[in-house]
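K.L.:
missing the sequence, but the structure's below:
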């Protein structure tokens, strides 16, 4: 049984999570998350902790931001887009039990706000040098790195923020970058 309460978008996501693991969920009702739901999430955080596990799409990211802003210190689980896509539909409900378990095993905890303000471990120049921004294949490279680091796919600015929020070390970053470069060298 997972100790934390898992925040998902809807009933189908709850069903998919419960097929994979024994856990309690709170459903946001999609992006129309209301005050009562946010209060439930706050209470869950106080009592058991919270894992935000939303769809790897724009709406899921919006919900993740709303909850994380209101309830600091949440843990985050990210599904790979490929694992969450079925017949063009993207969502937690489409993921296999194995993919859900893997995402929950790779959960990341946000840094406390005072640590977020500390100097970044990886700076903007590092992203530029790694070809994660201002590069013809930057989006593809960020997708790979996000999967390897367990922080999900996002645009360059959000990727930079997630590196800080989830306290990704230079060593973790360098290891994922080496995997990316090895993969690209094999494909050439």
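P.N.:
Noted; the coordinates are in hand. Being a predicted model, the structure only gives us computed values, none of them experimental.
K.L.:
use CA for all of it now, contacts and neighbours both
P.N.:
Fine.
K.L.:
what about the closest residue to residue 131 other than its chain neighbours, how many neighbours?
P.N.:
The spatially closest residue to residue 131, leaving aside those adjacent along the chain, is residue 138, at 5.7 Å (Cα to Cα, 6 or more residues apart in numbering). Around residue 138 there are 18 other residues, counting by other Cα atoms under 10 Å.
K.L.:
Does residue 173 touch residue 149 like I think?
P.N.:
Yes: between residue 173 and residue 149 there is a contact under Cα atoms under 8 Å: 7.4 Å.
K.L.:
I'd say residue 98 and residue 18 touch.
P.N.:
No: the pair residue 98 / residue 18 is not scored as a contact, 11.9 Å apart, by Cα under 8 Å.
K.L.:
Comparison target, given below:
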């Protein structure tokens, strides 16, 4: 599998894992202290071939994703679940621990960020009604729906923004909520 776009990752171990799974060029941010030179390389890559942001499913990874996305509009996004990014043994979480299959699946399910947010007609009330915010099981439900929609895990505040950013329709959201409820039953 060959990837045309540059893949933005956090470090060298992520690059190694990506290149074991697919044929691709990467740009390493070297952690969350992204320098101006790295941002400029990512902007140039976006202009030439496009960019896929593929960071760890943790707070620092989300911070890097937000910084790059804010500074370089129109990026694509690939997501792993926390379970896919856990090491077989030891501590940590990251792209470098994911299997080749999980990396390939995440890259096949890439989401395109839209430069202008479009009203997806999904309201905060819809999120409450679905139990995605304001409920004891909201975190689990957001993990499940993030996996179903391939938009990654978000906290309550970020979910609505990400639904808009990826232009998830109300119909697609409703279908995902049905699947989420089925999955939730399996976890109980």
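P.N.:
On my side now, so go ahead. Remember, predicted model here, so these are calculated numbers, not experimental data.
K.L.:
Return the distance of the residue nearest to residue 131 of structure 1 relative to residue 84 of structure 1.
P.N.:
Distance, residue 138 of structure 1 to residue 84 of structure 1, using Cα to Cα, to the nearest Å: 22 Å.
K.L.:
And residue 9 of structure 1, by the same measure?
P.N.:
Residue 9 of structure 1 is 13 Å from residue 84 of structure 1, by Cα to Cα.
K.L.:
what sits up against the biggest helix by length in structure 1?
P.N.:
Ranked by number of residues, the top helix in structure 1 under DSSP state H is helix 170-187. Contacts with helix 170-187 of structure 1, where a contact means Cα atoms under 8 Å, 6 or more residues apart in numbering, come from 121-122, 130, 141, 144-145, 148-149.
K.L.:
Now do that helix: distance to the chain's middle.
P.N.:
Computed by Cα atoms, centre = their mean, to the nearest Å, the chain-centroid distance of helix 170-187 of structure 1 equals 20 Å.
K.L.:
average gap between that helix and structure 2?
P.N.:
For helix 170-187 of structure 1, the mean deviation from structure 2 after alignment is 2.2 Å (mean Cα distance after the TM-score superposition for structure 1).
K.L.:
ok so, going back, looking at residue 9 and residue 84 of structure 1, which one has more neighbours?
P.N.:
Remark: of residue 9 of structure 1 and residue 84, residue 9 carries more neighbours, 28 against 21, as counted by other Cα under 10 Å.
K.L.:
what residues are up against the spatially most central residue of structure 2?
P.N.:
What sits nearest the mean C-alpha location of structure 2, by Cα atoms, centre = their mean, is residue 79, with 3.4 Å. The contact partners of residue 79 of structure 2, by Cα under 8 Å, 6+ apart, come to 54-55, 57, 106-107, 110, 150-152.
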